[in-house]
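K.L.:
predicted model, plus sequence, below.
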Amino acid sequence: MTVYWRSLFFTSPSIFILLTLVVATGLQGVALYGLKQQPWTGIQTRPDMASGHVRITGITPGSPAARQTDLHVGQQLVTLSTPTQSVELTSDGRDEYLSAPDYATLDQRLAQQTKLWKALTNAEPITLSTQDGRHATLTPQRHTPIGSIPGYVWLLLPLHVLLPLVGALVWLYKPHTLESTFLYLAGISYSFFGAVFCVLYQRELTLNPEWILLLTSLGNGSMFLLGMAVCAILTYYPQRVLGLEALLAYAGLWLGLSLNYHFRWVEAPLHIFIFQFLVLYAAMVLVSYRQWRAARQNPVNRVTLMVLHFSIQVPTGLTILLYAIPTTLGQEPYITPLVAHVFIISMFGGWVAGILRFRLFEAEYWCFKSLMWAFGGSLVIAADILLAGLLHLSGTYALGMALVVAGFVYFPLRQWLLGRFMPADRQSLQAFLPTFSASITQAVTPQAFEASWRETLRERFQPLHLEPVPADADGRIKLGDNGLHLLIPNLPGDQLYRITGKHLGAHLFGKADVAMAESLLAIARMVSAASEARRQAVQAERQRIMHDLHDTVGARLLTLSHELPQPEHKKAARETLQILRETVKLSLKQTPLRLGEHLADWRAETISRAEAAGVSLHWQTDEGLERLEIAPRQALELAHILRELVTNALKHAQPTQLHADFKPDGEGLEMAISHDGATTAPQEWQEGTGLSSLRRRLEIVQGTLECTHQAEQGQLRTTLTLPLQTA
């Protein structure tokens, strides 16, 4: 049976949620019961630190106090009297367990609460005396009507139920993980503490002293569990930074402090209740620092920490600054325990977002601005406390001086931090356009445009990695892995580029990066489409010219090959016609060609010319060249260059031997033409039409030419290297 229920609990989400709801609702039901057990006069009060008493803030209609004409809102209550005793109403009577600096003061306040409890529960009339000398006599009701419970209590109670439910949902979403388990424990613990808080703090004038001691201990225990859950989350998530021994040692320390508050073994330094929370906060700061150092190379973990620590450090830091420190120094706190309670509730939203890593790419800049806002406000408050405490200035003058001092420190520091820690992508699209234009407008072919697009992405986002991945059906720019990746289509849209780690992994991508990439992609595609349209127009015009050459000049050469009387003239006309046809054919080609086929044609033509000149030809090609491809334009220019070199050799050197060697050169081709005969050193040459034409063709194919003269052997060697552009 035990195994069955355990299996049902961990496998049925509905049972898990139901049990959580029952526990949390039951705790808040007990809190409502405790509130109803208070004696009721219908008077709402708040502490007045200036006078040391309490001030009336409201009187409930229909209550015992509503029938007293001597009581009205704004009066200060000084004493509560019965026929047998008189009890002073002090401003610190309702949060004695929070504000008492030592056990002696706590005992005095508990003794006061005992007297008030007896006075309000003995069914006798009581007399309330105000500071202006008025007296009002009334008989309190034994129990508080449920309708007179303050409205904010009805807002807090559902929140105390919601917190463990949120933890349960996160646990179901990420079951059996340490961070979700401790988040659930934190929700249950704070639901328990919230119920205790409502009874202790929302009571009217007093509460059973025995209840105060019991609820204080229970609240302290629930805060101990909450603090341990927070420290465990910070220690193990998103990565482990301390060992289990350190966590257990800290748990033992804080448990000892909590038990010491209950059993009163020794007086805690500074403050009997607040000291343990100062220790907790110092430990959280230390663990946060360790986590931050461990996440320097992981932007997702770093932003996760930013969300988690912002949601923890800011509320707890403000609570310590605005409540704990002034209370410890014996000054009036800037916020009430109720506001501090709401601060702590706000932590859970950040925990959920951090543990689920929900939309982290939106959190980085928002967290920075919020932290700076909190820092600015804290700086003003700290300066106000120091000026009022050390220089004994009046409140208004101290606040004005604090604003001036904080302004001179805060604004320069904010600008420095903004430039130092925040992403350097605040550059607008208009500011980046000149750099983008210089890169994209230099491209001519679709391949060059795509290379410029990749370079633009690298320059704009400075990623750790840029790799192509298959395109999905959507094809839009989108964020991936909580902003760790940015998926951007290529210019044709048939592939995606996955960019990882903005600014060398320092930051996550966000919505601003998506908008920037969309604008750049639209501009790049527009420029590429315009260039492609121009290229196609040029190609169409080239085709028209080639067809005209073929139809006019080709026809005339064909006629001449039949009409010329001399055989050598006929042969020259036929060779010219063949060159023209080859030029037209290659100029109209768009797809890569087999290099081996052209080598065979070039070999046949060169053999024919060498035999006609009585020259012995030695032609050598590597086998690997047969499988290589060459662009049509390169094939055409290379054929012209080979003819020009052979022509120069046969015309000027009258060689007996002609060598032609072809071999691969990395991803390119090396062609070497060497011959004997009447050769001279290249330094002695006079550049003519042949050399000028040769250089122009080499520029087109991006090739290089080197001529070497071997005087002792009487040979001239011309070596040409060029990259093979198959597209």
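P.N.:
All right, it came through fine. Remember, it's a predicted structure, so these values are computed and weren't measured experimentally. Numbers count the residues shown, from 1 in each chain.

K.L.:
from here on, contacts and neighbour counts on C-alpha atoms
P.N.:
Noted.

K.L.:
next SSE after the strand or helix carrying residue 669?
P.N.:
In this structure, residue 669 is located in strand 668-675 according to DSSP states H and E. For strand 668-675, the succeeding helix or strand toward the C-terminus, using DSSP H and E, is helix 689-701.

K.L.:
now do that following helix: which elements does it pack against?
P.N.:
Identification of packing neighbours for helix 689-701 by 3 or more Cα pairs under 8 Å, 6 or more residues apart in numbering; DSSP states H and E yields helix 632-648.

K.L.:
packing partners for the helix it packs on?
P.N.:
Short answer (3+ Cα pairs under 8 Å, 6+ apart): helix 632-648 packs on helix 567-588, helix 595-613, helix 689-701.

K.L.:
next, the angle from that helix to helix 689-701.
P.N.:
160 degrees (axes from the mean of the first three to the mean of the last three Cα atoms, to 10 degrees).

K.L.:
winner for burial among the helices and strands packed on helix 632-648?
P.N.:
helix 567-588 (a mean of 16; mean count of other Cα atoms under 10 Å).

K.L.:
which outside residues touch that one?
P.N.:
Around helix 567-588, the neighbours that count as contacts under Cα atoms under 8 Å, 6 or more residues apart in numbering are 542-543, 546-547, 549-550, 554, 557-558, 560-564, 632-633, 635-636.

K.L.:
of all the helices and strands packed on helix 632-648, which lies closest to residue 57?
P.N.:
helix 689-701 (90.9 Å; Cα to Cα).

K.L.:
how far does that closest one sit from the chain's center?
P.N.:
54 Å (Cα atoms, centre = their mean, to the nearest Å).

K.L.:
how far off centre is the helix or strand where residue 217 lies?
P.N.:
Here residue 217, judged by DSSP H and E, is contained in helix 209-236. Between the centre of helix 209-236 and the centre of its chain there are 33 Å (Cα atoms, centre = their mean).

K.L.:
pull out the buried positions in it.
P.N.:
209, 212, 215-236 (16 or more other Cα atoms under 10 Å).

K.L.:
and stretch 422-440, by the same measure?
P.N.:
423, 436, 439, 440.

K.L.:
pretty sure the first one sits in a helix.
P.N.:
The one in question is residue 423. No: per DSSP: H, G, I helix; E, B strand; the rest coil, residue 423 lies outside any helix segment and is coil.

K.L.:
want to compare, so here's the second one:
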Amino acid sequence: MLSPKLTINALLAIAVALTLLFFSIINSTPYSGFMLQYQDETGVMVVSNVDDWARAAGLNIGDQVISMGVAGGPYMEVEPRHIMTSPGDNGLYYPNERDRRPTRFEEFGKLHTILSAPEIEVNTAAGDRIRLAMNHARPLQSISSLVWVEYIFALAAFLMTAFVWAWKPKNRECQFLLLCGISYFLIVMPAAVSVYDIDMFYPHLGVYWWLRTSADIGHSLVAIAGVCVVLYYPTKLKNAEPISWLLLAGLPVYVLVLYMDKWVDGKPFSEQFLYFEPYQADLPLALLFCGVIVASGFQWFSNQRKPVERAQTLWVILAFTTGPGIAYGFYVAPKLVGEVPGMPGIVANLMMLSVFAMLTLGIMRSNLFQMEQYIGVAYQWAFASVIFFSLDSILVSTSGLSAGESSFILLALVLWVYLPLRQWFHNSFVTAQQDKRQQLVNESLVLIAEESLTKSESADQVWKTALQMVFSPIKLDRLHHGEENGVSDRGQSLAVAANKYSHGLKLSFAEKGARLFNSKDTELVITLNLLFEKLYDLQDAYLAGLTQERNRIRRDLHDQIGHKLLSLVYSANDEKSRTLAKETMAQLNELIQALKQESVDLSDLSLQLKMLGEESCRHSSLSFQWYDKLPEGLEIKLSPNQYLNILNIQRELLSNAIKHSHAHTIRSSVDIDSSVLIISLSDDGVGFNHNNIKPGNGLFNIQTRIEELQAKIEWLTSEGTKVVFRVPIQRTRNSDEC
């Protein structure tokens, strides 16, 4: 395998060789030294241009040429059918479609024989017989610029596809794209050196047959290669290999069948003129459309969750339908039905060249465009262009309107029909998508704001959840090195820079693979990142101030109220006052503990609940039974708020049972089920119906604390009273348990 550098040099050498071949075909064809033009008003052939050496021989501009030939040899009358200027002249001068090409072949062969002689004679209407020595080369300036432009198109298609193949020579799509470029060269190069564009151009019959045959086979080959490209690009389809080989094997069979249909029995091979009918040469373009659409459909369904491949499929469909569609509709189709084409051949070739430019960009995965963003716009332009070009052709050809009148009608249709419909489509679909996305952004902002206040989840998790809400990525991975915000992997990924509360993240495939990331997503991420940091900064500042104020209150309670309660304990005259002071001081310690904002172990809460029950029942001469059902080795931290609220609820329930139940025994337990802490308290007293009791401050405080804990409470009064409240908590396990 050649290195890329050697491969490119070899391709350039081939391009130079093809260019030399192009020049040799032109220079090897005899040159008459004058040009003829048919005048409709007089019905004669008139000299329209003449070189100096032909003028010196006696031929002048305006001379009417009747015939030309070789002294002592064949002569031939010069007729308009020998000087055709467009493909439309074929139907005018050769009405028999079956014999059109053989007749032209015979006529051009006679002219080539005459012009190949060392000297020819030109007979004019004035009776002059002018002798011209045929030893002069055709000056390049006499060749129309369209010839060079068409050849540049052919060479550009070959070079573009060749460089793609040199980039990845083992890729099947690159190989078939190169075959497309070669096929296009085989079509356009003969068209460039045709009798329509070069005056008095009559090549050798072998050269003429070779040019026509290469163009005819090129039409079939470009269609087959184009379908094969889509079989392998952007991903290889199932059975792509046998289908591509079947299509390639079908080409020689197709050519052989058509050629055998033109075979004339009894004629020697050297005199056989084997050719395609125009419709037989152009028929493969229909295969190109159908094959590309079918293969692209399979590509679409196989790449639903691969946004880059799906976008490339759309790009391929656009490439194969837009340019060829316009060329086929306005140039090839009119030729097939004998009408004058609606566009020049050079424009049709330019439309076909656009296929290779677009496929080159797609296969090389150029970053010059974000396909996902612009394909829809490109389809709109292509669709609208085809529709209005078609309407213009129909109006001019069928209604007898002038070109100006047709343009005025189309302008009115654009202003009063197309643009309003396009705006309605935009408002109905595009705006709806934008509104949906804006709603997701708003919901993510609400989430960030709420979580920054409640802090029920970590800041890192909140940031991930917000990004998932906005972009719905298929994957969300951590970045292990610092990166700026930006799109990467041709739109497949979006890098989100780290902030003070979360590490960097990489989002893959936006909206579950429905689209690619773009620059607007980068701007949105930057904005969300700033808002996220600001909200959490504000919350941190608020919590810092809150903590500072709590510490001040805690110090004041400890230093002032605590000191006075301690003095009361030691100075009380009776045991009852001393006990009350101790209980009050214990509750004050609980409050001070809560104000520290330090988490409390669940085991400590269990111990406090037990001590609270035992102490309360001991003073009331009640029996207290405690059941700790927590599993061993469990490590659960409670927030100070949870710890204080649970103790106060238990204290209020104990107080109600002691005061109103007339019970002898109080039972209490603590248990855990998944992430729910279950605390129960029951007595064997008289019981009461909770729903028939007007709640006082005690029951009201219980309900308020239950709501603050986001807990649930049940009151059961079958035998005595039983109260169960369930508190949701975050559960973790220690290393011994795992």
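P.N.:
Nice, I can see it. All values derive from a computational prediction rather than experimental measurement.

K.L.:
filter the contacts of helix 567-588 of the first structure to the buried ones?
P.N.:
543, 546-547, 549-550, 554, 557-558, 560-561, 632-633, 635-636.

K.L.:
okay, now residue 398 of the first structure: neighbour count?
P.N.:
Neighbours of residue 398 of the first structure under the rule other Cα atoms under 10 Å: 21.

K.L.:
sorry, that was for residue 423 of the second structure
P.N.:
11.

K.L.:
Three-state assignment for it, please.
P.N.:
Quick answer, by three-state DSSP: residue 423 of the second structure is helix.

K.L.:
thinking again about what came up before, nearest to residue 320 of the first structure among the buried residues of stretch 422-440 of the first structure?
P.N.:
Nearest member of those to residue 320 of the first structure, counting by Cα to Cα, is residue 423, at 31.0 Å.

K.L.:
give the contact list for the closest one.
P.N.:
Residue 423 of the first structure touches 503, 506, 507, counting by Cα under 8 Å, 6+ apart.

K.L.:
residues in the first structure aligned with the longest helix seen in the second structure?
P.N.:
Ranked by residue count and defined by DSSP state H, the top helix of the second structure is helix 519-556. Aligned using TM-score structural alignment, helix 519-556 of the second structure spans residues 511-548 in the first structure.

K.L.:
how big is the offset of the matching stretch relative to the second structure?
P.N.:
Its matched residues in the second structure lie on average 2.7 Å from stretch 511-548 of the first structure after superposition (mean Cα distance after the TM-score superposition for the first structure).

K.L.:
and that stretch, how far out from the chain's middle?
P.N.:
Counting by Cα atoms, centre = their mean, stretch 511-548 of the first structure comes out at 34 Å from the chain centroid.

K.L.:
and if you look at stretch 451-465 of the first structure?
P.N.:
With Cα atoms, centre = their mean, you get 19 Å for stretch 451-465 of the first structure.

K.L.:
work out for me the element the residue lying closest to residue 295 of the first structure once chain neighbours are set aside sits within.
P.N.:
Counting by Cα to Cα, 6 or more residues apart in numbering, residue 302 is the residue found nearest to residue 295 of the first structure once chain neighbours are left out, at 5.3 Å. Here residue 302 of the first structure, judged by DSSP H and E, is contained in helix 299-319.

K.L.:
helices or strands up against that helix?
P.N.:
By 3+ Cα pairs under 8 Å, 6+ apart, helix 299-319 of the first structure packs against helix 275-294, helix 337-345, helix 347-356, helix 363-390.

K.L.:
where does the second one end up in the second structure?
P.N.:
Mapped onto the second structure with TM-score structural alignment as the criterion, helix 337-345 of the first structure occupies residues 345-353.

K.L.:
average offset between that stretch and the first structure?
P.N.:
Mean deviation for stretch 345-353 of the second structure: 2.2 Å (mean Cα distance after the TM-score superposition for the first structure).

K.L.:
ok, stretch 601-618 of the second structure next?
P.N.:
Compared with the first structure, stretch 601-618 of the second structure is 2.7 Å away on average (mean Cα distance after the TM-score superposition for the first structure).

K.L.:
quick one: stretch 590-600 of the second structure to chain centroid distance?
P.N.:
56 Å.

K.L.:
still on that earlier bit, got the angle for the helix holding residue 217 of the first structure vs helix 299-319?
P.N.:
150 degrees.

K.L.:
before we move on, the earlier item: can you put the helices and strands packed on helix 632-648 of the first structure in TSV and add distance to residue 520 of the first structure?
P.N.:
Below are those laid out as TSV (distance: least, Cα to Cα, whole Å):
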stretch	distance to residue 520 of the first structure
helix 567-588	34
helix 595-613	39
helix 689-701	31
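
K.L.:
right, and the helix or strand after the longest helix of the second structure?
P.N.:
helix 562-571.

K.L.:
which other helices and strands does that following helix contact?
P.N.:
helix 575-595.

K.L.:
which part of the first structure matches the helix it packs on?
P.N.:
Counting by TM-score structural alignment, helix 575-595 of the second structure sits on residues 567-587 of the first structure.

K.L.:
what about that stretch, how far off from the second structure?
P.N.:
So stretch 567-587 of the first structure averages 2.6 Å relative to the second structure (mean Cα distance after the TM-score superposition for the first structure).

K.L.:
ok, which of the helices and strands packed on helix 632-648 of the first structure comes nearest residue 43 of the first structure?
P.N.:
Per Cα to Cα, nearest to residue 43 of the first structure of those: helix 689-701, 96.1 Å.

K.L.:
residues in the second structure aligned with that closest one?
P.N.:
Per TM-score structural alignment, the counterpart of helix 689-701 of the first structure in the second structure is residues 697-709.

K.L.:
run through who's touching stretch 185-193 of the second structure.
P.N.:
22, 26, 146-148, 150-151, 153-155, 157-158, 211-212, 214-216, 218-219, 349.

K.L.:
residue 237 of the first structure: neighbour count?
P.N.:
Around residue 237 of the first structure there are 20 residues (other Cα under 10 Å).

K.L.:
my read: it touches residue 179, true?
P.N.:
Yes: proximity of residue 237 of the first structure to residue 179 meets the contact threshold set by Cα atoms under 8 Å, at 6.4 Å.

K.L.:
residues in contact with the residue most central in space within the first structure?
P.N.:
Nearest residue to the geometric centre of the first structure (Cα atoms, centre = their mean): residue 508, 3.1 Å. Applying Cα under 8 Å, 6+ apart to residue 508 of the first structure gives the contacts 299, 300, 303, 361, 364, 482, 483, 484, 485, 501, 502.
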